[in-house]
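Trainee: Sequence and predicted model, in that order:
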Amino acid sequence: MRPFLIVAIAAGAACFVPVGATSEPSAAGAGGNTVGESPEQKAKNQAVMAALEPACARCHGTGSNKPFFASLDAFETLLVFSDRYVVAGHPEQGELMPLLRGAGSGAFKQMPLAGPTFAALSDSGDTEITMAELETWIRGLDADVQLDTSGANGIVQQRLDAEHIQQSMLDQLGLTLADFWRIDESGAPGEAFVDSYPMRAPDDLPMNPSPLGHSNTPYAAWGRYTAMGGPNRLARVRTRSEVSPTFLLNFVQTAQAWCGIAVAKPNNPVLGTLTASDTTATNLPGIRANIARLYLRMIGEPPTEPDVDALLAVYTPYESQSVQIAWTATCASILRNPLWLTY
């Protein structure tokens, strides 16, 4: 067990108090998500969070459906000051301690879900905090601390996850599995078409994979899906929502490839009523109107004139190569708009 944790719980976490700080509760909490929380209390919570992380953070970190350990604010908001799990001053109440003992009242009876309970691990010395120390921590929590529910410190925007990206692009671009895969008689996708940049969840069925290592097999599609943060539940890979270089590289390539496939399809929703003969020289109003229509379809709000002008500036340089390439670039530019990618 970490020595500082014992000090933090038993001695009031004095070693964590910044120079010049007092034991008086702050007006808005040291972390901004609580009202009336003292620096000492926040330090204790930080110490407990750090001690629980080795056993809990893998399943309850950033991107999970219950991200208790994504940050100290998340730990306090979702767990410490949530009466469902912890009742300040009363370790016998709340769901946290029963879950750790294997006596939970909800759908999940114990934590961790598999193997020995946390309490059993604690008894064998395999945790960094004991059940007794957790009880002492809960008894010492200040019942007068309140969460700041103003919303100023909440998550107000995040990117789409891989499932949403995949389904939104399929729907908005008018694409189906048959645009990426050779579908066998059972309806399962097999080998992908060259340069189609297929994307498919490893958990999706049916699946008919070709030999491992083939560049156009479902294995490449699985890798692209997980690179964009999609889960692989059989491999215990959770959903991730960070905007990483790996995500951006795969998303940009996939968006451009899928827009190209959509533009090449007859009666596709990207061109709308336009044809390859409609250019800025022959039908500039129609080009602008279609850009506005496509923006509304994909972003979900009407574009301003500057929005249309900006996309026309993307379209025009590529028109000399081909109308198809110009609309592919315009479509991909809309997909890369933060308004499309976030909510």
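Mentor: Perfect, thanks for sending it.

Trainee: drop to CA atoms for contacts and neighbour counts, all remaining ones
Mentor: Noted.

Trainee: Just the endpoints, please. Distance across stretch 336-343?
Mentor: 13 Å (Cα to Cα, to the nearest Å).

Trainee: Check the secondary structure at residue 182 for me.
Mentor: strand (DSSP: H, G, I helix; E, B strand; the rest coil).

Trainee: who are the neighbours in contact with it?
Mentor: 189, 190, 191, 192, 193 (Cα atoms under 8 Å, 6 or more residues apart in numbering).

Trainee: Just the buried residues of these.
Mentor: In the contacts of residue 182, burial by neighbour count holds for 189, 190, 191, 192, counting by 16 or more other Cα atoms under 10 Å.

Trainee: okay, now the one to match up with it:
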Amino acid sequence: MRKRILFKIVAPFVVALGAASCDGDEGNTCGGPTPEERARNQAVFDALAPSCQGCHITGARGYFASIEAFESLVVYNPAVVVPGKPDGSELIRLLEGKGTGAFKQMPIAGPPFAEIAASGSTKMTMAQIREWVTNLESRTADPLPSIEARRITRLSAEDVGRALYQQLGLSDDDFYIAASAFDIPHKTSQNDDLYPFTSPDSIPAPYENLPVERFAALGGGSAPNQMKADGTVSPSFLGMITQLAQRWCGLALDKSGNTALLPAGASVQTGSADAASVKSVIRAWYLHFHAVDATDADVDRVFSTVFVPLEMEKDARNAYVGTCSYFIRHPDWIFY
């Protein structure tokens, strides 16, 4: 009851504050663009993307990573576009080869966009882009966080690699050997059955392409390779994280002297007959993988519904591998 009363008291103030934050001078509204504005912005995005996306699809200057990024970083950024004033907009100056900043033109190599457009090789002319800026309505970013913003996000491909290496006690040495070609150092896979994955931007770079394909399946991006990072929970991500979890858990448990998962002296042959020992491992893995101090009920549930059935299916080692994989594939590990 107290929470409901508090909500009734606070909610009107939150709504009022939100409304106040969006008030401003006429023609200087905040919030997202209207559907009509989005359509016009999308047309410009589509026209510029072929010339700009190669360098600006990822990273700090990922202006063309998405229409949302384009609008946030370019369209409604007064340092780049001044609504109603094409001659005062750095974007127009860059496209016409008259930039006043670090770069004089875009794209930086070859003729500027205006010359490319003049040859009829683009979807829009410079006159049309200038008209778009002239008719553009100014918008101010709302200082309040959006109630529709995501509260959680999943681990990136890079995060997955770092976390698994640390939590499973693995490293590049378990998957690659040092090599070189024409005196250029790289790393080559010891055995692709180990399911290595790595970014194409890593140093040393991978020699084979399969580790890079796995990295891409996890949503990894690469500026040099023009691979856009994908932070969604896609089918390829789910399929790849499942395969990696199974294979790498087995590799970690079998690695000699590795105490990342099992304490020194413990064995993957210790099965459910010694329930106390197995439950001790499960409790430790809750803290290890999920940073959670598990309850007895949590431990009993994983023991009875995950470990024991997998052991009955084959053996104790199979149960440890599957239980380890369970913790990695769990939403509490994937999301933060």
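Mentor: Cool, the structure landed. Since this is a predicted model, take the numbers as computed values, not measurements.

Trainee: from the contacts of residue 182 of the first structure, which ones fall inside strands?
Mentor: Judged by DSSP state E, strands contain the following of the contacts of residue 182 of the first structure: 189, 190, 191, 192.

Trainee: Helices of the second structure, start to end?
Mentor: 2-21, 35-52, 67-70, 90-95, 113-118, 126-135, 157-168, 210-217, 235-254, 275-290, 296-302, 308-313, 316-329, 331-334 (DSSP state H).

Trainee: Need the residues that contact the last one.
Mentor: With Cα under 8 Å, 6+ apart as the test, helix 331-334 of the second structure has contacts from 154, 155, 289, 290, 327, 328.

Trainee: rerun that using 6 Å as the cut-off
Mentor: For helix 331-334 of the second structure, contacts defined as Cα atoms under 6 Å, 6 or more residues apart in numbering pick out 154, 155, 290.

Trainee: Specify, as a residue range, where it falls in the first structure.
Mentor: The counterpart of helix 331-334 of the second structure in the first structure, using TM-score structural alignment, spans residues 338-341.

Trainee: what comes up buried for the matching stretch?
Mentor: 340, 341.

Trainee: just stretch 204-212 of the second structure next, same as before
Mentor: 205, 206, 207, 210, 211, 212.

Trainee: Closest to residue 19 of the second structure out of those?
Mentor: The nearest member of those to residue 19 of the second structure, counting by Cα to Cα, is residue 212 at 47.5 Å.

Trainee: Aligned to the closest one, what sits in the first structure?
Mentor: Looks like residue 212 of the second structure aligns to residue 222 there (TM-score structural alignment).

Trainee: And residue 291 of the second structure, by the same measure?
Mentor: The alignment partner of residue 291 of the second structure in the first structure, by TM-score structural alignment, is residue 300.

Trainee: That match: neighbour count?
Mentor: Residue 300 of the first structure has 12 neighbouring residues, counting by other Cα atoms under 10 Å.

Trainee: gap between it and residue 136 of the first structure?
Mentor: In this view, residue 300 of the first structure and residue 136 of the first structure are 51 Å apart by Cα to Cα.

Trainee: Nearest to residue 140 of the first structure, out of the buried ones among the contacts of residue 182 of the first structure: which one, please.
Mentor: Using Cα to Cα, those come closest to residue 140 of the first structure at residue 189, 57.7 Å.

Trainee: contacting residues around that closest one?
Mentor: Going by Cα under 6 Å, 6+ apart, residue 189 of the first structure touches 181, 182, 183, 207, 208.

Trainee: what's the average distance of the match of helix 331-334 of the second structure to the second structure?
Mentor: Here stretch 338-341 of the first structure, set against the second structure after superposition, deviates by a mean of 2.4 Å using mean Cα distance after the TM-score superposition for the first structure.
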